Each structure stands twice: as C-alpha cells, then as structure tokens.
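K.L.:
Provide a 3D model corresponding to the input given below.
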Amino acid sequence: MAQGTRPEAVAKKTWCVPKLNDEFCERMEDVLEQYEKPLDPNEPVVCLDEQPYQRVDDARPPEPAAPGKIAKQDYEYRRCGTCSVFVAVEPKAGKRFVQAKRHRKRADFARFVRDLLKRYPDAERVHLVMDNLNTHNEKSLIETFGEEAARPMLERIVWHFTPKHASWLNMAEIEISAIQRQCLGRRLASLDKVQSELSHCSRDRNRKKIKINWTFHRKDAKRVFPELYRK
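P.N.:
The predicted structure follows:
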C-alpha cells in the first residue's frame, strides 16, 4: 500500500468494522488479484471513486503580496455549495482521469464512465475497481443512455467491488488524497474553478506518470486476516 499506510492500521481505523466473512474474502481476493496482474493495455485495471468537495469563497477580498508586505487572507469564508470530484486512476500506468460534477447521481456516474471508456479506445475490456455505492452498477448506464446505447459500453466493463466497509482496498482513495493536497486545499468558489484546478493537477501528474506502488498482496491478506483462511 502506498505512502507508508499499513493495511492493519487502515482496517482498525475503519468507522464501520467490516464483517470478515466469505463475501469479504472473495471480494478482497478478487481486487488483489487485479492489482497483481501485469500492465496490459488491452485490459487495463482502473480504480474509480468520488469525493464530495465543499466550494468556498473569500468573505472579504484578500490582500496580495507586495514588496515588504506579506499576502493576507481573512479567516472567514463564504460557502458556495458542494460538488463531487470523480477520480479514475490506472495505478501501474501512471494515468488518471478527473472530473468535477455538481452531483453524484446515477447520470453523473454514467457520464463519467462513458468519458473514461473513451480514453481507452483500443482496450477490449476495462476492469473497474470501486466500492459498493448504489450508483456503481449497470443500471446507471442503462437509465442514463438507454439499453441500446449502454450495451456496447457494458460489454467492455468488468466490475470489481471492494468488500463492504473496506474501501481502503481501492487505490483511487490514494489518488484522491494526493489531489486534495496538491490542488484542492484552497478556496475554490465555482465548479469551473474546481474543474480547472483538477485538470491542471491531473495533466501534471499524467505527464510525470506518477504511479501507485501497492504492496499489499494476497499473501499479506492471509497474514493480516488469518481468521478468513482457517478453513
């Protein structure tokens, strides 16, 4: 797992303790199997997640820096509503795709997946790793585009879901954390401004081909969760 995070620590910090049952084991092993595959442009493994973001603006105009004078910003701010940041990352290729949307409804998810698939025109299948949000399914694409238009997209998608209350297995969370630190830790009032910052940040990270070094494998799962393997 990247950035020095140990799976044992993440599992213990989870607010909702996951049920360590057969379903947990099956889904965990399925996700970890995808991460252990070598890079394959024909069947890329892409992690997807979304995060709410609070848009805010300055309550009073900030004072810019000048010779002999530091920049000043009032601690008070004005709330401008929320939006959702959708992130998809292909960890081994160092590629990511990011969009800001007003909501995270079925249509928002469906359109993000449609745009994501366009970035892999030559891939036969795209393996999507995500959590169990009720919009993360075929129904979202069918309701948004209609069954006839959605079918070609669905035929290219292989769904892989993390266990319930174990979203730390989704590497998209690592990418979201990095993006938040790099470009979202400031006051952004409009959706366009949020998208502009996200686009600039993701282009820079793609240019540098920043990858995620995932070090938690199936053999580690047997050590961390021995109760799942006693059978």
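K.L.:
contacts, neighbours, all on C-alpha from now
P.N.:
OK.
K.L.:
what about the helices in this structure?
P.N.:
If you assign secondary structure with DSSP state H, the helices in the chain sit at 7-13, 22-36, 106-118, 138-145, 147-154, 172-183, 191-208, 218-224.
K.L.:
And those: which comes nearest P163?
P.N.:
Among the helices of the chain, helix 22-36 comes nearest to P163, with 5.0 Å by C-alpha to C-alpha.
K.L.:
list the helices and strands the closest one packs on?
P.N.:
strand 157-161, helix 218-224 (3 or more C-alpha pairs under 8 Å, 6 or more residues apart in numbering; DSSP states H and E).
K.L.:
Of those, which stretch is the most buried?
P.N.:
Most buried of the helices and strands packed on helix 22-36 by mean neighbour count (mean count of other C-alpha atoms under 10 Å) is strand 157-161; its value is a mean of 17.
K.L.:
chain center to it: distance?
P.N.:
For strand 157-161, the distance between its averaged C-alpha position and the chain's averaged C-alpha position is 14 Å (C-alpha atoms, centre = their mean, to the nearest Å).
K.L.:
orientation of it relative to helix 106-118 in degrees?
P.N.:
Orientation check (axes from the mean of the first three to the mean of the last three C-alpha atoms, to 10 degrees): strand 157-161 against helix 106-118 gives 120 degrees.
K.L.:
Show residues contacting strand 157-161.
P.N.:
By C-alpha atoms under 8 Å, 6 or more residues apart in numbering, the list of residues contacting strand 157-161 from outside reads 27, 30-31, 125-132.
K.L.:
same thing but 6 Å
P.N.:
With C-alpha atoms under 6 Å, 6 or more residues apart in numbering as the test, strand 157-161 has contacts from 125-131.
K.L.:
this one as well, want them side by side:
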Amino acid sequence: MARTGRPKVELVLSEDERAALEGWVRRRSTPQAWALRCRIILECASGASNKDVAERLGSTPHAVGRWRARFVEHRIAGLGDMPRPGGPRTVTDEQVAELVAKTLERTPKDATHWSTRSMARETGLSQSTVSRVWRAFGLQPHRAETFKLSTDPYFVDKVHDVVGLYLDPPERALVFCVDEKSQIQALDRSQPVLPMMPGVPQRMTADYVRHGTTTLFAALEVATGKVIGSLHRRHRAEEFKKFLLRLDKEVPEGLDVHLVLDNYATHKTPAIKTWLVSHPRFHLHFTPTGSSWLNLVERWFAELTNKQIRRGVHKSVQALEADIRDWIATWNTDPKPYVWTKTADEILNRLAGYLKRIPDSEH
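P.N.:
So this is what the prediction gives:
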C-alpha cells in the first residue's frame, strides 16, 4: 500500500556545506541549539525520514521538517533567524560564522570577555548587528556561572545512596537532612533603617555593628518538611553530639533514624563514632565531598537566610537566636517538604554531558 501524507523535501549537500555542518557538530564550543540543527540536516541528507531523524536526535518530526525546508530554501542561512522584510542582507554567512567563532574561542586583549562594542571593533560590524547575532545564537559573554565538580572517589556510590533515601525511604524509619549553619552574625545597622515608601524601597546603611555569632544545627525531615533546630555558641563535635541526643529524644522509639550529612570533621570524631555504636538505630549517609546541593536542608537554610537573617537587625546574639527560634516554630506550623524528583542515573548522565563539554576534565 502506497504511503500517504506530505512528501519530504529532497535535501542534497554540497561538499562545502557538509564540511561546515560537520565542523560545527564536532566543535565543543558550538551552541547546542545550532549543533542540533546541523545534525538534523546531516541526517536528512542521508535520506532518513523526518520521523526517523526525530527519534534519533530527540526532536519532533515537525521541527525536523521545518529545518529541512528552511535549509532547502535558504541553505545554511536558513538555520538561523528567517529573513525579514526589508532591504537586502548586508552581513554574509561567513561574517556571522566568524563572529560566532571569535565569541566562543577568543577573548579581547584588554578584557576577560567581549562586549558588543569591542566585538564590533574587532569584526568591523555594527554594534547592533553583533547584538542581534548574539541573541540569535544565545550567546551572553557578559555572564558567567559557577560550578564545582566533586573529586570524591566514591561520588557515584554516595549519589545512589542519598538519592535512594529520598526516592525510596526505608520502612519504619525517618530520613533527616542534617547540617550546621555556622557563624550567623547578629548585625545591627550603624544608623536607623529607613522604611519603605511608595516609589522608594527600604533603605539601610551599608556598614553595621557586630554583636557576636551563633550556630544553628538543623535536621529537616524529608517526608514532612518539619525542622528540628538547636542553637549553640560553638561549633564542635560536643555540640553535634548534643544535637544527636535531642534527635534521639524527639524521634519515637521503634523507628530507625537515617541522617544525610556532609563530611565535616565534627561528624566523624571518635566520640561521635562511639555514640553511634551505642545508638544502633542511627545510620549516617554522607554526601560526596563538595556536593552540598545533594543535601535538602541547604535549600531550607537559603529560605531562612532570605526571609529572616539577611535583612534582619539584631542588637544582641540573644535577639538573633529568639528570631531564629520563632521562624522555625512558624515554619513547623505549615511545613512544606522539598520533593526530590531526579534519579541517581539521571543526575550522573547529566553530569557526564557536562564533562564532555570540558576539554581537559579527565573524567
């Protein structure tokens, strides 16, 4: 039976076009969206159907058909923004490719990153043209984000262990995310805070007076979002042991206690190990080194900081601690658990994708 439906547009590549597309696909610095369009065209040129290409590349038949048609009509230029009504183009594909390559692979002599003005001087294009090309390719040289790769030799095992607790907690047990927020400062502004008014935000002086610090030990119950907190003036294994004793009193007997925590030295002292031996229902699960993002209580600490500490004014450590206790009590009247959704395999696969983009990651 003959196939029905709209026939696909025949696509034939010249040697130069194929070389350019394959070069962009191989280049690590090529934007992912542009690389995907290049792969689509290369697959289509092999004679594959839109449906087959979409399945291979994780796209949709509609998107594949659109890029196929655009390439047939406009060639490589069709993989970018469609031509708009107006005068003829004054910027060639070669100039666009050169601009993108310089943005990704070079830096100016007098700066760490390009600006539209410096790139315009470098390429001889107008500043507005540079801006339009950067927007089309999703390039933002002025921005930089931070990241940190764990060097823990047991990284994979620890990720599976902690994420397994989140997604499939053991029966007759409670899972807590535990950490310490140390050196919380009681800060008083050197001059009175000016209240917010219509059209004017709250204003406070940039300088402040320090009145001491405190440390918050916190355990976030994964299932309910409730928090058990304890404030101490020092941050030692002795204080951590006192916090464990409090958890032991507050968790009903007959339930095991699984704690997700980091590799801080106070969590592994001989005194703590001895205490754990005498309290066998406690089980410690350590996150990989340098992977605090895996501990859900860090997200709760961020809320505490943003909503209570950062703009708070405290004339004493006692006042700071009172506000923290009140905030925890208010939180526990309507706790909101943080729901973990990613599996360990999904996390590790995404990390592997990032590592492929780093030339000398050695991972």
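K.L.:
that older thread, identify, from the contacts of strand 157-161 of structure 1, the entry nearest to P18 of structure 1.
P.N.:
Taking C-alpha to C-alpha as the measure, P18 of structure 1 lies nearest D131 of the contacts of strand 157-161 of structure 1, at 13.2 Å.
K.L.:
OK, contacts around the closest one?
P.N.:
Applying C-alpha under 6 Å, 6+ apart as the definition, the contact partners of D131 of structure 1 turn out to be 161-162.
K.L.:
7 Å instead, please
P.N.:
With C-alpha atoms under 7 Å, 6 or more residues apart in numbering as the criterion, the residues that contact D131 of structure 1 are 161-162, 167.
K.L.:
And the counterpart of it in structure 2, how far from E250 of structure 2?
P.N.:
If you follow D131 of structure 1 across to structure 2 using TM-score structural alignment, you land on D262. From D262 of structure 2 over to E250 of structure 2 the distance is 22 Å, taken as C-alpha to C-alpha, to the nearest Å.
K.L.:
do S316 of structure 2 as well
P.N.:
On the measure of C-alpha to C-alpha, S316 of structure 2 and E250 of structure 2 end up 29 Å apart.
K.L.:
neighbour count winner among these two?
P.N.:
Set S316 of structure 2 next to E250 and count neighbours by other C-alpha atoms under 10 Å: S316 wins out with 16 against 10.
K.L.:
thought the more buried one was touching T213?
P.N.:
No. Contact between S316 of structure 2 and T213 fails when scored by C-alpha atoms under 7 Å: they sit 9.1 Å apart.
K.L.:
surely F86 of structure 1 meets C47?
P.N.:
No. Taking C-alpha under 7 Å as the contact criterion, F86 of structure 1 and C47 are not neighbours in contact, 10.9 Å apart.
K.L.:
between these two, which one's more packed in?
P.N.:
C47 (25 against 22).
K.L.:
So that one sits against L169, correct?
P.N.:
No. Counting by C-alpha under 7 Å, no contact exists between C47 of structure 1 and L169, whose distance comes to 9.7 Å.
K.L.:
Can you get me the start-to-end distance on stretch 301-308 of structure 2?
P.N.:
For stretch 301-308 of structure 2, the first-to-last residue distance is 10 Å (C-alpha to C-alpha).
K.L.:
State the span of structure 1 onto which it is aligned.
P.N.:
Taken onto structure 1 by TM-score structural alignment, stretch 301-308 of structure 2 occupies residues 176-183 there.
K.L.:
In the matching stretch, which residues are buried?
P.N.:
Across stretch 176-183 of structure 1, burial judged by 16 or more other C-alpha atoms under 10 Å covers 176, 179-180, 183.
K.L.:
do the same with stretch 53-71 of structure 1
P.N.:
Judged by neighbour count using 16+ other C-alpha under 10 Å, the buried positions of stretch 53-71 of structure 1 are 53, 55-58.
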